[in-house]
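Enquirer: can't give you the sequence, but here's the structure:
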């Protein structure tokens, strides 16, 4: 039976997509597919310690950017911010300035950062802080080191030096945060705290206490002492380290 023009048309429109699909399937996969598999295998076999920061960041970006080569994006992020911790601590708006990072990916990176911060906080909540000092510093660093404005945080402790509350009292500018000693003491009394640890960050990165930092701390100590509230320390957190006023014999 001879084909009609309608039959020819049906053959054309039905076979063309099949040919296109076959051609697409035979095409070589993007080069980064094999790289992703190998990187996952290395992580599974050797653990995170065997991977440099950019490869660990790559692994994270695999899920966030599924259809692109994430190696240049990971390297660009580290070149811009310095370390993996600084990448996760950077504000979302600054992350979006890096090519390949859109609003959704920037938000996902901040979710990862918040998760890491919660994990660090879980290491100190309900525990005697003076015996978990390293974990305390790690938590403060994850929470504050990479903020672009100063934050003044207070850790409230009970008679056993167990953390009962962790609060940001004030947020200031890049180099100043207003602190009111009476408000600090008032909040400690409300929580029935018998001791506090003061913490604030220096967005400049240098944790060296300023004269204003020292004077403010001494004023809080003087205000709190008559009410039976001890100030164990004032920690200053910077991107590259921290300073303890007690350790520096400033209080």
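Expert: Happy to help now that I have it. Since we're looking at a predicted model, the values are computed, not measured.
Enquirer: switch to C-alpha atoms for all contacts and neighbour counts from now on
Expert: Will do.
Enquirer: how long is stretch 221-235 from one end to the other?
Expert: Stretch 221-235 has an end-to-end distance of 14 Å (criterion: Cα to Cα, to the nearest Å).
Enquirer: Which positions in that stretch come out as buried?
Expert: Buried residues in stretch 221-235, counting neighbours by 16 or more other Cα atoms under 10 Å, are found at 221, 223-224, 229-235.
Enquirer: again with stretch 88-107
Expert: 88-92, 95-96, 98, 100-101, 105-107.
Enquirer: follow-up on the earlier one: with respect to residue 212, which of the buried residues of stretch 221-235 is nearest?
Expert: Nearest to residue 212, judged by Cα to Cα, of these is residue 234 at 12.8 Å.
Enquirer: for comparison:
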């Protein structure tokens, strides 16, 4: 029998990141999310998906690349794949958290009168679109009590443009038997100031909708940290 060396007999030490994970878990249990920095909360989210990796380095790389915790959660899969160490499974975990945030806010819209729950609407739209990397145009279809019938993304475009077809918007409103709509799109640049094209397109939709008894309550542009309402700007 070969005699084992001292190194072989010595107890194997656990990787340092395991102790770090346990300390982070204990702090989270004690203080909740308020006790964790943004990169630490991202680490925490990645623990299960990356059980044998040091997630601190990955989390910090995500914040450096995307600029903020919300932007990191909302980043598209192809951009997340650029972060060294992120696997398909870990990207699934990140995107599932972002989907859960959107679902949480959208649940607050169910069976509610939209115009009387305006902050809930804004919170939902900010979560769903505020950090999107390309423009999206969506429509909220409302019934005669201004309750939500459907929420649909009509078009997805580029970083600074998305095609909008006014007649298609109204066709969908008629199919939903909607009596009112709220138009929404985002500006990935972060600046929600309406362009001339935004104003012209809104006017075209209103002109088609009015004779059919469909009211355009508002057009909201979602920016990075704020939004703009056409109605508040007297553009509707």
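Expert: Everything's here; your move. These numbers come from a predicted model, not from an experiment.
Enquirer: Is the alignment partner in structure 1 of residue 61 of structure 2 in a helix, a strand, or coil?
Expert: In structure 1, residue 61 of structure 2 lines up with residue 76, judged by TM-score structural alignment. Applying DSSP: H, G, I helix; E, B strand; the rest coil to residue 76 of structure 1 yields a three-state assignment of helix.
Enquirer: nearest residue to residue 76 of structure 1 other than its sequence neighbours?
Expert: Spatial nearest neighbour of residue 76 of structure 1, chain neighbours left out: residue 98 (6.9 Å); criterion: Cα to Cα, 6 or more residues apart in numbering.
Enquirer: now residue 69 of structure 1
Expert: The shortest distance from residue 69 of structure 1 to any non-neighbouring residue, by Cα to Cα, 6+ apart, is to residue 32 (5.7 Å).
Enquirer: so which strand or helix has the residue in structure 2 that that neighbour lines up against?
Expert: Using TM-score structural alignment, the equivalent of residue 32 of structure 1 in structure 2 is residue 17. Taking DSSP states H and E as the criterion, residue 17 of structure 2 maps to helix 16-31.
Enquirer: Just after that helix, pick out the following helix or strand.
Expert: Next element after helix 16-31 of structure 2 (DSSP H and E): helix 38-46.
Enquirer: Pick out the most distant pair among the buried residues of stretch 88-107 of structure 1.
Expert: Put simply, by Cα to Cα the two of the buried residues of stretch 88-107 of structure 1 set farthest apart are 89 and 100, 17.9 Å from each other.
Enquirer: so what's residue 170 of structure 2 up against?
Expert: 205, 208-209 (Cα atoms under 8 Å, 6 or more residues apart in numbering).
Enquirer: residue ranges of the strands in structure 1, please?
Expert: 151-157, 163-171, 195-201, 230-238, 241-244 (DSSP state E).
Enquirer: Compare these and give me the one nearest residue 46 of structure 1.
Expert: Using Cα to Cα, the nearest of these to residue 46 of structure 1 is strand 241-244, at 29.1 Å.
Enquirer: Relative to residue 195 of structure 1, how far out is the aligned partner of residue 169 of structure 2 in structure 1?
Expert: By TM-score structural alignment, residue 169 of structure 2 lines up with residue 184 in structure 1. As judged by Cα to Cα, residue 184 of structure 1 and residue 195 of structure 1 stand 11 Å apart.
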